[in-house]
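**Q** Compute the structure for the input listed below.
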Amino acid sequence: MKKIVYVISFICSHYLYGQNALSFSNDQYSGINGTVLSPTTPYFNPNKWDVNIISSDVLFRNDYAYISDQTFFGLLHGNTKNAQPRKGITGKTQSNILDYSTKNFISYNLENDIMGPSFSMKQKINNQTFRLGLFSRLRQQGSVKNIDNYMKFHNDRVLLPSDYSFNSAKTNFMNWNEIGLNISTNLYTTNTEELIIGANIKYLIGLDGAVINSKSPIKLEANYIEVDSIHKKSEIYASNYNIEASYATNYDFDRDKYVYRNRGNGVGIDLGISLVDRRINDELYDFKLSANLLDIGYVNFRGEKHVFYNPGQRVKIKNNPNFDDVEFESIEQYLKVISKEVYGDENKSKVGNGFTIGLPTSLHVSMSKMIRPNQYWNVNWIQRTPIFENSLKRTNVLQTSYSIQNNAIGFGPSLSLYNYEKVTVGSYLRLGPLVMGSDNILPLFIKHNKLNASSIYFALKFYPFWDNEEKRRSREDCDCW
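**A** I've put the predicted structure just below:
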């Protein structure tokens, strides 16, 4: 079982908390980095080229686990302890305690996007201006919304109910690579307006994937057996289950290591259109309105698909020696034991060798308005719109920001509303080749009673930040004589 836990930890760890770098995406100098949120963004880069060396943008939010009275940077000092309610050690009584919620329903969302070596350049083809780019990305995403918190009884130190109906739920996870081509150009241009269209065409390489779909409420029954006059032992039985479980992973359980392999293939596309008001002969704009449909596509995985449905069979899930006394070495071994409990046959649950996970399709609308020269007010709205089988679900975001931009430096504050529930404060700074920021900056430095999310993103870029509009115009050919 330790190896299974290690797989989950490997895939979901090694990253900071974070969120889509929306503030930086509205920076005209974001270039190829901005293409992940709008394929037309590189077109507005005043520079003829830019290169991304490495960037990371990660989100992890949940309302189940939290660390009490702590900051994000405070976690670097360690010394975080697990809650021990029986000893009076809880998040309510002490600082720096990993504790858990007693809410009826809980949710979590993980989004990670690492962009590797990528570039974008301006190119004239038959007197038509194009922006062309290539990018490489490693992405992870998983989520569950309003899953039944059966553990609330344990967390609240009360006895498990004798009968409990665990609501149906669905969760999925995917870890994948993207290799993409970005292209954008103008449909028409006047002295004051441009209409720009863009697309990202992506080849997808599936690395790890999992889908768990519980289609009906599971009946849980708790029985208590007296151990002595003080202590009781609980046994939990499950019935009325109808669960589909599919998985594929690159973790090699025999060698205890992660091995990079292609476990599935797919295609994806991002589409965008932008309407721009400009001043005559000016590279910068007065107003931009953009609409984008992102992550249309899916990955077909080569992996195992299992079904657990046997209405007449109760399964003992706690204090069952077939589970408790076995050190599971792989996911396959664990699923075989469950199949044996459900059907009396360890191989009967397996029904297929493939499954599909859809990309986290979303609609992104953005607006940017010049307030003063090189100063912009920006608004972003991202709404998830899943369309494929087992689609991942992106976080909904509504954000406004104010940014000051020139060729060498950019910065500005932001306000974000996640899933239309929680407002966070952020900021970003672009200083030459280095970009860093946060869309949820307060938990980095200010202690929170329940620390369960924060945000840091960064990028290391290479572009002619020593250049400017005046220098570019001085290098243009002159027809004067």
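**Q** From here on, just use CA atoms for contacts and neighbour counts.
**A** Will do.
**Q** Now do the contacts for residue 442.
**A** By Cα atoms under 8 Å, 6 or more residues apart in numbering, the residues touching residue 442 are 424, 425, 426, 454.
**Q** most surrounded residue in these?
**A** The most crowded member of the contacts of residue 442, judged by other Cα atoms under 10 Å, is residue 454 (23 neighbours).
**Q** Go ahead and confirm that residue touches residue 18.
**A** Yes: using Cα atoms under 8 Å, residue 454 makes contact with residue 18 at a distance of 5.9 Å.
**Q** shared neighbours of the two, anything?
**A** 60, 440.
**Q** Now do the helices for this protein: every range, in order, please.
**A** Along the chain, counting by DSSP state H, helices occupy 2-12, 22-25, 152-155, 321-324, 331-343, 442-445, 469-475.
**Q** Which among the ones you listed is found nearest to residue 75?
**A** helix 442-445 (9.7 Å; Cα to Cα).
**Q** to compare against the first, here's another:
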Amino acid sequence: MIFKKAIKQTLSWLTISFFVLWGNQGISQEMFGVTLGNYNGLTGAIINPAIMTNTRNYLEINFLAADIFANNTMAYIPASDLTIWGALNPNTKFPVYGSKNNSFLIYNNRDKKSAIQNTRILGPSAMFQYGKHAFAITTGFRFFTSANNIPWEMPVFGYEGMDYGPVNNVNFDDYNIDVETQAWMEVGLSYAYEAYHFMDDQVTVGVTARKLWGYAGVYGQINNASYIIPNDSVLNILNLNGETAFSVPVDYSTNDFPVNDPVFKGSGIGFDVGVIYTKRRYVDDNRWEKPCGQEFKDYIYRIGLSVIDIGRIKYSHNAQVHSYDDVSAYWVNYDTISYSTVNDVVGEISNVFYGDPTASYRGNSFTIGLPTALSLQFDYHPLRLRDVYFGLVWIQPVRFNRHSLRRPAQISIVPRYETKYLEFSLPISLFEYRYPRVGFAARFAFLTIGTERIGTYLGLGDLNGLDIYFSIKLNIAKGSCKKVVPVKCLNYEYGYSDKDKARFRKRK
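**A** Predicted structure coming up:
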């Protein structure tokens, strides 16, 4: 593979190339249709592991769940020109814009830009509750990308080209830019415990520990960059302080792909911790004989607090770290240089800044943090609305350093209707505390499908990301003994079955 004009293409398309391909600006990041509700203990543990003892199921088996999500504030296709359904049709002719015949538009403002991409697959997993205790084992794959504080001029260069007059011969000063991406597999163990229960008050705590295997990881950060682009063949970099690191399944000397020695280039550990306070609707004595005889404890409201995705992955196989410390260069005819390998690219950049193709090299290991976040959840069950609930979720990203993935901030109100075999929810969200969104999710017995921006699929929103999730899961409800075994189960409250209680009432 030849990286012809690699530097020019990198500067032009780094902040554009993959964002438009995703579809619309979406926020299915938290999958509210499968993480909230009383039939979602296993998937609900994604947002707070303490939820596992507060659901209507005592046993859950997940076959497959997936979330595909992207969001960007750089490029889009107007809804009037193309819908998501048209974009998915291979015979669709995409619209063309501008003198460069681009198939998308860019947002014409000087705001800092950002982008998020998250693909999450939850594989075969299971949860089991036994009284005050609940346990779960999960398997999964995740691919996450975040780009933050992207300067407004970079999408302009990508869209108009490096010879665009209004941004040529302008001294740009940019700060605190970072881009991170990593793909990993994970296996997790979760535990929840009813730590306190007196009368109608209940406190549950939960924790998830996950072993992580990193398949690939890349980050780049620019602390500050001062530069001028006179034309499409000259880069005048006045000052640059930055760093990049990568560990991917590619032979950097030959570009052979994949390189699976070893398959996983890094490893790490991740944690989720959470606590939930529940105000029960009734006082009960928690008596049962078999796990299937456990009863769901209805509540007036519950409040949860959690910290999710604490941890990081360290890459030490096929890894390189390069640093550019207070460097400058006047690079002429950069667009005419051709490269054959990854090592050629990083070697040439090092040579331009330091006069030595190996001077930028700093080491062969690095870490990338998980998309850590603080989350607050509130759920209210009105007395007169038997199957209707109102939820509130707040997500705030927490970054310990700029080598960490950034989860988007959001606050969501989630009204829902739920029964054993049917559930609907309507998340109303404020994404990054700025962009309003309306979603929809539906569960039909074992199948859930949803999106956090339904307008995209109705042709009401511009095309600038993608957003959809689903879950296929077997739920075994509490109080279901009669459906499983041919013997009567003890009633949760008095030690008799509901049929026996009805018979006793008739005798009276």
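**Q** Quantify their similarity with the TM-score.
**A** The TM-score (TM-score structural alignment, normalised by the length of the first structure) is 0.85; 454 aligned residues with a Cα RMSD of 3.2 Å.
**Q** Tabulate the helices of the first structure in CSV, adding columns for distance to residue 366 of the first structure.
**A** Shown next, in CSV, are these (distance: least, Cα to Cα, whole Å):
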stretch, distance to residue 366 of the first structure
helix 2-12, 30
helix 22-25, 10
helix 152-155, 40
helix 321-324, 51
helix 331-343, 43
helix 442-445, 25
helix 469-475, 25
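**Q** Tell me which of those helices sits most buried.
**A** With neighbours defined as mean count of other Cα atoms under 10 Å, the helices of the first structure peak in mean count at helix 22-25, which reaches a mean of 26.
**Q** tell me what that helix is packed against?
**A** In this structure, helix 22-25 of the first structure packs against strand 397-405, strand 409-418, strand 422-431, with contacts taken as 3 or more Cα pairs under 8 Å, 6 or more residues apart in numbering; DSSP states H and E.
**Q** Contacts for the first one next, please.
**A** Spelled out, it's strand 397-405 of the first structure. So strand 397-405 of the first structure is contacted by 22-23, 27-28, 374-383, 410-420 (Cα under 8 Å, 6+ apart).
**Q** Equivalent analysis for the last one, please.
**A** Under the criterion Cα under 8 Å, 6+ apart, residues 23-24, 408-418, 435-442 lie in contact with strand 422-431 of the first structure.
**Q** matching residues in the second structure for it?
**A** Mapped onto the second structure using TM-score structural alignment, strand 422-431 of the first structure spans residues 435-444.
**Q** For that stretch, buried residues please.
**A** Buried residues in stretch 435-444 of the second structure, counting neighbours by 16 or more other Cα atoms under 10 Å, are found at 437, 438, 439, 440, 441, 442, 443.
**Q** can you pull the contacts of the residue most central in space within the first structure?
**A** With distances taken as Cα atoms, centre = their mean, residue 111 lies nearest the centre of the first structure, 1.0 Å away. Counting by Cα under 8 Å, 6+ apart, residue 111 of the first structure touches 19, 58, 59, 60, 139, 140, 141, 142, 394.
**Q** What lines up with the first one in the second structure?
**A** Residue 19 of the first structure maps onto residue 29 in the second structure, with residues paired by TM-score structural alignment.
**Q** I'd like the distance between its match and residue 375 of the second structure.
**A** Per Cα to Cα, to the nearest Å, residue 29 of the second structure is found 13 Å from residue 375 of the second structure.
**Q** more crowded one of those two?
**A** Per other Cα under 10 Å, whichever of residue 29 of the second structure and residue 375 has more neighbours is residue 29, with 24 against 21.
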